[in-house]
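>>> Could you look at this predicted model? Sequence included:
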Amino acid sequence: MEIKTGFRNILILGACLIAAMILAFGFSQYAFFEDTAQSERMDKLSVEGMQLVQLTNEVLLYGEPRAVTQWRSQYQEVERLIKDEKLTLNGDLQEVMGPLRIRFANLLPLQEKLVQSQVRNTEPQVVRIIASQLFQDATQMQASLRSLKDLADEAFKSAYETAKQRQVLIFSLFTGLVSVYGIFVSLLFRKAILTPLYDLRQTIHSIREGQKAKAPVHEDDEIGAVCTTFNILLDEQESTRRQVQAISERFRNIFEQAAVGMSIVSTAGDWLEVNQCLCDILGYSRDEFLKTNYQAITLPEYLEDDIERVRIILSGEKAFDSWETRYRRKDGSVIWARITTALARNSGDSPMYFVTVTEDITERKNAEARIREINRQLEEQAHDLKRTNADLESFAWVASHDLREPLRMVSSYVGLIKKRLGPELDEDMTQYVGYAIEGAKRMDAIILGLLDYARIGRRGGTFELVPLDEVLAESLLNLSVTIKETQASVTVQEGIPKVIGVRSELIRLFQNMIGNAIKFRHPERPPQVKVGWEERQTEWVFSVSDNGIGIDPQYFNKVFQIFQRLVHKDAYEGTGIGLAICKKIVEHHGGRIWIESTLDQGSTFFVALLKVKLD
């Protein structure tokens, strides 16, 4: 039950108790008034009767008309009082009221007789007799009235004593009830309010002393709800404390185990806390750090800039800053350090301290110096290489003209000799002439191949998004005569993607690989060539498979070397440059090329090109 409901009921009970007490005292007063009303009526009757007796004596003494008139008026008043039903019906008064009524009834006839006698001048003796009798009745009536007065006094006294006893009884009863009510209220107040509040106070005291405690919930009332809410807040506070402790421990672990120097620095520059990594970087112990400040270890030529950066952060122009500076270690050596610092502020936005990360970049700085020197050397080498490449390019063009020109002249004149002396040449001479012409042609082909090989990546072709379906279509078009003559079957996997590359070089790449697959066909079966592709995470992998003569695995690396032939020139024509050109094209595109083959069953050449976006 709620406290307010309980105390409302208590107040209602108290109000009822007060109302009952008021009613009881009111009833007591009413009963007292009722009891005293009878005695008052008796007393009034006795007083008025005595007044009537006194007037009767005056009438007897003076006989004045005024006295007679007053007597009659008083008689009527006494008659009204003596006829009161409450006096008439009261059995306890009949012993007094009976004679009183008789004597009172005799007064009026005797008084009238006396008046008539006086008016008629009746004999004095008769008048005296009547007067004597009237006086006697009046005297007897007076005695009865005194008795009535005594009864009235006794009745009033009895009523007073009864009322007094009744008041004492009511007061005692209600005093006891009020005491019980007060004790009940006190116990209820103690149970409902004082005890829970005392327990709550003890709980708070225990918590202040660092003990774990919870407020006991005695009842399901308002204070119980307060205690329950207090316990919930304690649980939330404990949960928050654990979270804060976990965060603090996590921060401490991060702070202590960080691979960079970390520190907490006051706004004046004093070290407040440092981790072991910073101690290792600068060679100081933790205690030595805490006795100094960052100004003491900063080289003078860098100190002014550091102080200015700190001032800017303190002014609020920046929340944090990062810069490079130089510190002097305890052993006197100087290091480069990269400083990143941020200012921690309290809830009132007032600066508290700096959280600083210090990274030793001495090795990086030294490496940068070495790299700068290496770059300088590379620039010089690149300049020399550029000049050499230009010389080679010039040499290649010169070679293509100066070397091929004598070969064409040799081939032409040997052809003329064969034509003019043809009938005169014997079989051996004809064969020798053929060898000379064939050698000149092969030499020319080799020179052309070398020129092509040297020009890979030097023709100024631009990298662009190239649809490989168009590349393959053009490559197959260039090989259409060979495909038709050899009755080869070439299939291309659908959906072949677009890649970034030099269009002409990609055409040469696929043309060479498909041409090789057709050239080195198996003599017992028609060539079948399949071009496939596969998407991987960072690259496209393309394949050209055939059912040709295959390659022994021991020659896999050798096939991509220039002028390397694995079959006799009489069996398969060629210069041994085709696959070397393919490898150079692939490497120019940042890719890789390899082979998988089984001798006498066929080969598969793979080309992997990176999936890159065109800027």
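Sure thing, it's come through.
>>> all contacts plus neighbour counts: C-alpha atoms, from now on.
Noted.
>>> Spell out the secondary structure type for the most centrally placed residue in the chain.
Closest residue to the average C-alpha location of the chain: residue 240 at 12.0 Å, with CA atoms, centre = their mean. Following DSSP: H, G, I helix; E, B strand; the rest coil, we place residue 240 in the helix state.
>>> Return the distance of it relative to residue 247.
Residue 240 is 10 Å from residue 247, where distance means CA to CA, to the nearest Å.
>>> what does residue 589 give?
51 Å.
>>> Between these two, tell me which one has more neighbours.
The neighbour count for residue 589 versus residue 247, taken as other CA atoms under 10 Å, is higher for residue 589 (19 against 12).
>>> Would you check that that one makes contact with residue 609?
Yes. Counting by CA atoms under 8 Å, residue 609 is a contact partner of residue 589 at 7.1 Å.
>>> need the helices for the stretch 201-350 of the chain, in chain order.
222-257, 276-282, 286-290, 300-315 (DSSP state H, counting those that start in this stretch).
>>> Switch the ones you listed over to a markdown table; also include distance to residue 542.
Shown next, in a markdown table, are the helices of the stretch 201-350 of the chain (distance: least, CA to CA, whole Å):
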| stretch | distance to residue 542 |
| --- | --- |
| helix 222-257 | 48 |
| helix 276-282 | 51 |
| helix 286-290 | 61 |
| helix 300-315 | 57 |
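>>> got another, please set it beside the one above:
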Amino acid sequence: MEQTLYRVEHASSVWWPQMQLFSGLILSLFCVFAALCFFVMATQQTATTRLSNLALSVCLLSQACLSFLSVVASESISLMVYLLLNCVFVIAGLTAIYCYRSVLSRVLFGDSNQGLPQIQADQLTPELEATQKELEQEIEAANRMRQRMQSIFESAPNGMLVVRKDGTIAQANTLAESIFRYPEGGMVGLSVEGLVPKEHRPQHHVDRNNYVKAPTKRMMGDRKDLYGVCLDGHKVPVEIGLNPIEGSFDQEIVATIVDISERKQYQRFIESRNNELENSNRELQEFAFIASHDLREPLRKIIAFSRLLQGEDYGTFTAEGKEYSGYVVDAAERMRTLLDSLLSYSRVTSMANSFEKTDLNALIEEVCADLQLTLEESQAEITVSPLMSIEVDASQMRQVMQNLIGNAIKYRQPDQVPKIVISGEQQESKYLLTIQDNGIGFESEYAEQIFEVFKRLHGRDQYPGTGMGLAICRKIILRHQGRIWADSLKGEGSIFYIELPLIRQEERLNE
């Protein structure tokens, strides 16, 4: 028994000093490491927190020194050094406790914040106060911006949907819910495919996935008629514009939706009325053609037999009889002229030729050749500037130019030589022809009336004619998708303008 106790005492005397040395070194290293951590924290905190962390750092360093010296040099350490280190340890510890008094009070007395350290208002530095103020201002500005965007979204004149990448609806404004007849908030979370007709849903799913890969701002449908499906199954015609939201986390897309039901209804109404007008115009043209053509033969016979009666081969008229028969012939001649004009007017569209590129200078030379006798008799002077070659119905344009040049000669000043100036100017996609004369002119109030059918400003005894010439000119220019108008002052001549498109509407649509 005594031998056993001796062995235990001998073993403890061997390993116990070693254990003390090892534990002292570990405690010293831990205190040094903790002191360094508090020192680093002190360099990044406010004044009060920095002081408390420095005090803890000093406290831990003094404890590390005490632990190290008590283990390594316990026999050689002087009493003065030992007391000095203990004083440093106590002072630093008390300083740390004083600096952390607010935290200790919350821990000991059960503060509602559960002992979490908070920076009091009186401890805030000017930098922190400025930062806090800036953050509050940014938060307030962000809230105002969100409210403004929500107000714009709701007050937009079109329906608007915000659609996520997977096709679910993230947001819908009131007008979109009204278009598709959903209750308030009833569209959020639904798949956008539910708004597409069933027969188009598979293709829409493919098109939407392709669009998500390369989103761009564009109209949906590529000029096709689009229809949306309402909650009650009713289909509504719509136009949809797509606009990706830049910087969106979920690649959201804004879809702008316009209900075009009223527009479609109005288009159908316009098409119906246009068809009715076309049929009516066709019937009127056919009637005018038939009437003018069929009435020419009876008039020809009236004129022929009236002249035979005037020839005294079938008896002699009295003076009054000759006068009255002359009235019959003159009236029949005027009627034939009117019928010829009416026939020409109806043939503008019914017997028109195709459009071909025509040299306008050569065309005017042909017109002047046709009017050679009239030009020589009136000694008229015609000046023609270089003109373009454009696509027109050559025979109809020749008729227009012959009518305008003929009018310039007919309505000339009695004491002046007629002077006619013809020029042209290209204006973007149009060509403007100008025909100017020094004739008698007319009042500006009649600038529109002179293009009406059978409209005359002078009596037949002054200037012969039917009043159909300018009406035919306008109808020809309208067929060319152009326009004609006049500007004049009485006694100062007239200027007629003809505006022709360089590319007609049919060609533009084909392009």
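All right, it came through fine. These figures come from a predicted structure and were not determined experimentally.
>>> related to what we said a few turns ago, please work out which of the helices of the stretch 201-350 of structure 1 is packed deepest.
Mean neighbour count (mean count of other CA atoms under 10 Å) peaks for helix 276-282 among these, with a mean of 20.
>>> Give me the contacts around that one.
Helix 276-282 of structure 1 is contacted from outside by 256-263, 285-286, 289, 327-330, 358, 360, using CA atoms under 8 Å, 6 or more residues apart in numbering.
>>> among these, which are in strands?
Among those, the ones falling in strands (DSSP state E) are 261, 262, 263, 327, 328, 358, 360.
>>> Pull the contacting residues for whichever residue in structure 2 pairs up with the third one.
For residue 263 of structure 1, the equivalent position in structure 2 is taken to be residue 162, counting by TM-score structural alignment. The contact partners of residue 162 of structure 2, taken as CA under 8 Å, 6+ apart, are 169, 170, 171, 172, 252, 253, 254, 255.
>>> pretty sure residue 433 of structure 1 is in contact with residue 413, am I right?
No. Counting by CA under 8 Å, residue 433 of structure 1 stays clear of residue 413, with 10.5 Å between them.
>>> Tell me which of these two has more neighbours.
Ranked by neighbour count (other CA under 10 Å), residue 433 of structure 1 and residue 413 place residue 433 first, with 18 against 13.
>>> May I see the buried residues of the helix or strand containing the more buried one?
In this assignment (DSSP states H and E), residue 433 of structure 1 forms part of helix 427-455. Within helix 427-455 of structure 1, the residues that count as buried by 16 or more other CA atoms under 10 Å are 430, 433-434, 436-437, 440-454.
>>> re the thing from before, kindly state which of the helices of the stretch 201-350 of structure 1 is positioned closest to residue 35 of structure 1.
helix 222-257 (53.1 Å; CA to CA).
>>> by contact count, what packs against the closest one?
Judged by 3 or more CA pairs under 8 Å, 6 or more residues apart in numbering; DSSP states H and E, helix 222-257 of structure 1 is in contact with helix 195-208, helix 276-282.
>>> Now do it against helix 195-208, angle only.
10 degrees (axes from the mean of the first three to the mean of the last three CA atoms, to 10 degrees).
>>> Could you verify my assumption that residue 231 of structure 2 touches residue 186?
No. Applying CA under 8 Å as the test, residue 231 of structure 2 and residue 186 come out as separate, 9.8 Å apart.
>>> Residue 334 of structure 2 pairs with which position in structure 1?
Aligned partner of residue 334 of structure 2 by TM-score structural alignment: residue 442.
>>> that older thread, for residue 485 of structure 1, find the nearest of the helices of the stretch 201-350 of structure 1.
Per CA to CA, nearest to residue 485 of structure 1 of the helices of the stretch 201-350 of structure 1: helix 222-257, 73.8 Å.
>>> what's the offset of the closest one from the middle of its chain?
Taking CA atoms, centre = their mean, to the nearest Å, one finds the center of helix 222-257 of structure 1 at 14 Å from the center of the full chain.
>>> Touching the longest strand along structure 1 from outside, list them.
Of all the segments of type strand in structure 1, defined by DSSP E, the longest one is strand 334-345. Residues outside strand 334-345 of structure 1 that contact it (CA under 8 Å, 6+ apart) are 313-314, 319-329, 351-362, 365.
>>> about what we covered before: relative to structure 2, what is the average displacement of the helix holding residue 433 of structure 1?
In the superposition with structure 2, the average deviation recorded for helix 427-455 of structure 1 is 2.9 Å (mean CA distance after the TM-score superposition for structure 1).
>>> just checking, what packs against the next helix or strand after that helix?
Next along the chain after helix 427-455 of structure 1, taking DSSP H and E as the criterion, comes strand 464-467. With contacts taken as 3+ CA pairs under 8 Å, 6+ apart, strand 464-467 of structure 1 sits against strand 498-501.
>>> Where in structure 2 does the strand it packs on fall?
Going by TM-score structural alignment, strand 498-501 of structure 1 lines up with residues 389-392 of structure 2.
>>> separation between the residue lying closest to residue 365 of structure 1 once chain neighbours are set aside and residue 495 of structure 1?
Spatial nearest neighbour of residue 365 of structure 1, chain neighbours left out: residue 336 (7.3 Å); criterion: CA to CA, 6 or more residues apart in numbering. In this view, residue 336 of structure 1 and residue 495 of structure 1 are 56 Å apart by CA to CA.
>>> quick one: which of these two has more around it?
residue 336 (19 against 10).
>>> What ranges does the stretch 451-600 of structure 1 have for its strands?
Secondary structure of the stretch 451-600 of structure 1 by DSSP state E, counting those that start in this stretch: the strands cover 464-467, 489-492, 498-501, 528-535, 539-546, 592-598.
>>> from memory residue 585 of structure 1 sits against residue 504, does it?
No. Assessed by CA under 8 Å, residue 585 of structure 1 is found out of contact with residue 504, at 10.2 Å.
>>> where's stretch 40-58 of structure 2 relative to the chain centroid, distance-wise?
62 Å.
>>> nope, stretch 273-288 of structure 2 is what I meant
With CA atoms, centre = their mean, you get 38 Å for stretch 273-288 of structure 2.
>>> so how much does that stretch differ from structure 1 once superposed?
Compared with structure 1 after the fit, stretch 273-288 of structure 2 shows a mean deviation of 5.1 Å (mean CA distance after the TM-score superposition for structure 1).
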